[in-house]
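> Pasting the sequence and the predicted coordinates here, then a few questions.
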Amino acid sequence: MIRRTLERTGGVQWLVNRELIPESLGMLMIHELSGGSVLPEHSLPGAESVTFLLSGKGDWRANGRTWRLTPGEGVFNSPGTRRAFETEHGQDTMLLVVYGGTNDPRDAKPHEAHSAGGGCRISRTADQGSHSPLGEAGGFIDMGVHWLATSQTVGTRSVVVATSTFTPGGSHQLHRHPNADEFFLVLQGGGEHLTKEGPVRLNPGDLAYIPAGEWHGFQTDPGVTTRTVYGYLGAGSLAQAGYELLEEET
């Protein structure tokens, strides 16, 4: 497990890229924009991405369409999507940007006429009941999930983004994903990231990055509700990522 902490930089903070983690199956960054500023129109032909608002407000434009975004909302951009973002005046904005695919997002280029990807607002599909992906897999207590960007909701190929809420007493026992890396960012609350070697403390603004195949879990603090945004890199769904629970020793 690799631990990072969000910082207020007034610009870009890379949490995961191939210089920091050469074997990573995707890339992850925080982009902080001051109120009234503009992220100019650009495209990235070889990579798909999900942009998730952590704070602030603004207007997202993609291929001629505009969406008003507030915290907890976001957009999916398939490869080649022309996209731009303008923050609301007086509202500093922090974006979490998750990249999948083969291109390095730092190679993004200005708008070109032949860019043809499509953007869309990500949905909020509740993961509830025994027929849901996690409901069928098991291994958790008092944890609710909303799937935002998956192959089923918006057609992703190499990235998944979701939010989770652990109510007091909530936990997710040790498990692993053989085919995908996972990122897990605490937005509110806090608790212990679980590993086979022992727990690691996670507070709001802390991110755990878990390489494919590594055992991990989470236990929220007593009496505390913990909210997170998390996802997989290298897969478009939980089924593609794979899900294995660690069998308890008897």
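All right, it came through fine.

> When you work out contacts or count neighbours from here on, use the C-alpha atoms and nothing else.
Noted.

> Could you name the helices and strands sitting against the longest strand seen in the chain?
For the chain, the strand reaching the highest residue count under DSSP state E is reported as strand 159-176. The elements that strand 159-176 packs onto, with contact taken as 3 or more Cα pairs under 8 Å, 6 or more residues apart in numbering; DSSP states H and E, are strand 47-55, strand 93-101, strand 140-149, strand 216-220, strand 226-233, strand 244-245.

> orientation of the fifth one relative to strand 47-55 in degrees?
The reference is to strand 226-233. Counting by axes from the mean of the first three to the mean of the last three Cα atoms, to 10 degrees, strand 226-233 lies at 170 degrees to strand 47-55.

> take the one below as the second:
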Amino acid sequence: MHAGRGSTATVNIDRLVHNVHEQGFAALDKVGINGQHDQGLVSTLISRDLSGSDDLCVSWGRILPGQHHLCHHHPDASEFYVVLSGTPIVHLGNSTYRAKPGDGIYIPRGTTHGITNDGDETVELIVGVSKPADWQFVPDE
């Protein structure tokens, strides 16, 4: 290893590597403006608490057929989605977009966004947020 290019310190692999199939999923728990419940599942893979990350959070998201991830925004963080399967409607600002597997979608800080799975296939996606934890979720519906 070249000097200044990294560390040869011992790392805790158990803290740095997490597997979605071993961790499982938790239901989204946010509430909308009129008391409606956010829908979908999430498995956090990289975060401040899990990995010691100081700059990002990465999760595996799952939106089942008929579910809607509430439109919301983050005033303090940007976000991205990478669609792995399914063809959800992605709400971005005042536009909608029919996503497909392989799409990378960037959501700038403050932009309203959400997902509707109006299809018969489960939507699987990788979700990243530019903060490791404690970002604000502000419902827009």
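Yep, it's here. These numbers were taken from a predicted model, which means no experiment stands behind them.

> tm score of chain vs chain?
Overlay of the two chains. TM-score (TM-score structural alignment, normalised by the length of structure 2): 0.80; 131 aligned residues with a Cα RMSD of 2.4 Å.

> sorry, back to before: read off where the longest strand of structure 1 ends up in structure 2.
Across structure 2, the stretch matching strand 159-176 of structure 1 (TM-score structural alignment) is residues 56-73.

> Tell me which of the helices and strands packed on strand 159-176 of structure 1 approaches residue 186 of structure 1 most closely.
Closest approach to residue 186 of structure 1 among these (Cα to Cα): strand 226-233, 4.5 Å.

> got a list of contacts for the closest one?
Identification of contacts with strand 226-233 of structure 1 by Cα atoms under 8 Å, 6 or more residues apart in numbering yields 25-27, 99-100, 158-167, 180-191, 220, 238, 241.

> Do I have it right that residue 13 of structure 1 meets residue 33?
No - counting by Cα atoms under 8 Å, residue 13 of structure 1 stays clear of residue 33, with 11.7 Å between them.

> Figure out the length between the terminal residues of stretch 51-68 of structure 1.
13 Å (Cα to Cα, to the nearest Å).

> Find the nearest non-adjacent residue to the residue nearest to the spatial centre of structure 2, please.
In structure 2, the centroid-proximal residue (Cα atoms, centre = their mean) is residue 127; its distance is 2.8 Å. Computed as Cα to Cα, 6 or more residues apart in numbering, the closest residue to residue 127 of structure 2 that is not its neighbour in sequence is residue 81, at 4.7 Å.

> repeat for residue 13 of structure 1
Per Cα to Cα, 6+ apart, closest to residue 13 of structure 1 is residue 30, 5.1 Å.

> ok, the one you found - contacts?
With Cα under 8 Å, 6+ apart, residue 30 of structure 1 has these contacts: 6, 12-15, 94-97.

> List just the nearest of these to residue 48 of structure 1.
Taking the contacts of residue 30 of structure 1 together and measuring to residue 48 of structure 1 by Cα to Cα, the closest member is residue 97, at 10.5 Å.

> Please tell me how far that closest one sits from residue 15 of structure 1.
10 Å.

> sorry, back to before: so for residue 173 of structure 1, which of the helices and strands packed on strand 159-176 of structure 1 sits nearest?
Of these, nearest to residue 173 of structure 1 by Cα to Cα is strand 216-220, at 5.0 Å.

> distance from that closest one to structure 2 after superposition?
Here strand 216-220 of structure 1, set against structure 2 after superposition, deviates by a mean of 0.8 Å using mean Cα distance after the TM-score superposition for structure 1.

> Mind listing what's buried along stretch 95-115 of structure 2?
Neighbour-count burial for stretch 95-115 of structure 2, counted by 16 or more other Cα atoms under 10 Å, picks out 99-100, 104, 107-108, 110-115.

> Let me know the closest of the residues you listed to residue 6 of structure 2.
residue 104 (29.1 Å).

> what residue of structure 1 takes the place of the closest one?
For residue 104 of structure 2, the residue aligned by TM-score structural alignment is residue 207.

> count of neighbours near the residue nearest to its match when sequence neighbours are not counted?
In space, and not counting its chain neighbours, residue 207 of structure 1 is closest to residue 185: 4.3 Å by Cα to Cα, 6+ apart. As a burial measure, residue 185 of structure 1 scores 24 neighbours (other Cα atoms under 10 Å).

> Residue 84 of structure 1 versus residue 185 of structure 1, what's the distance?
Counting by Cα to Cα - residue 185 of structure 1 and residue 84 of structure 1 are separated by 25 Å.
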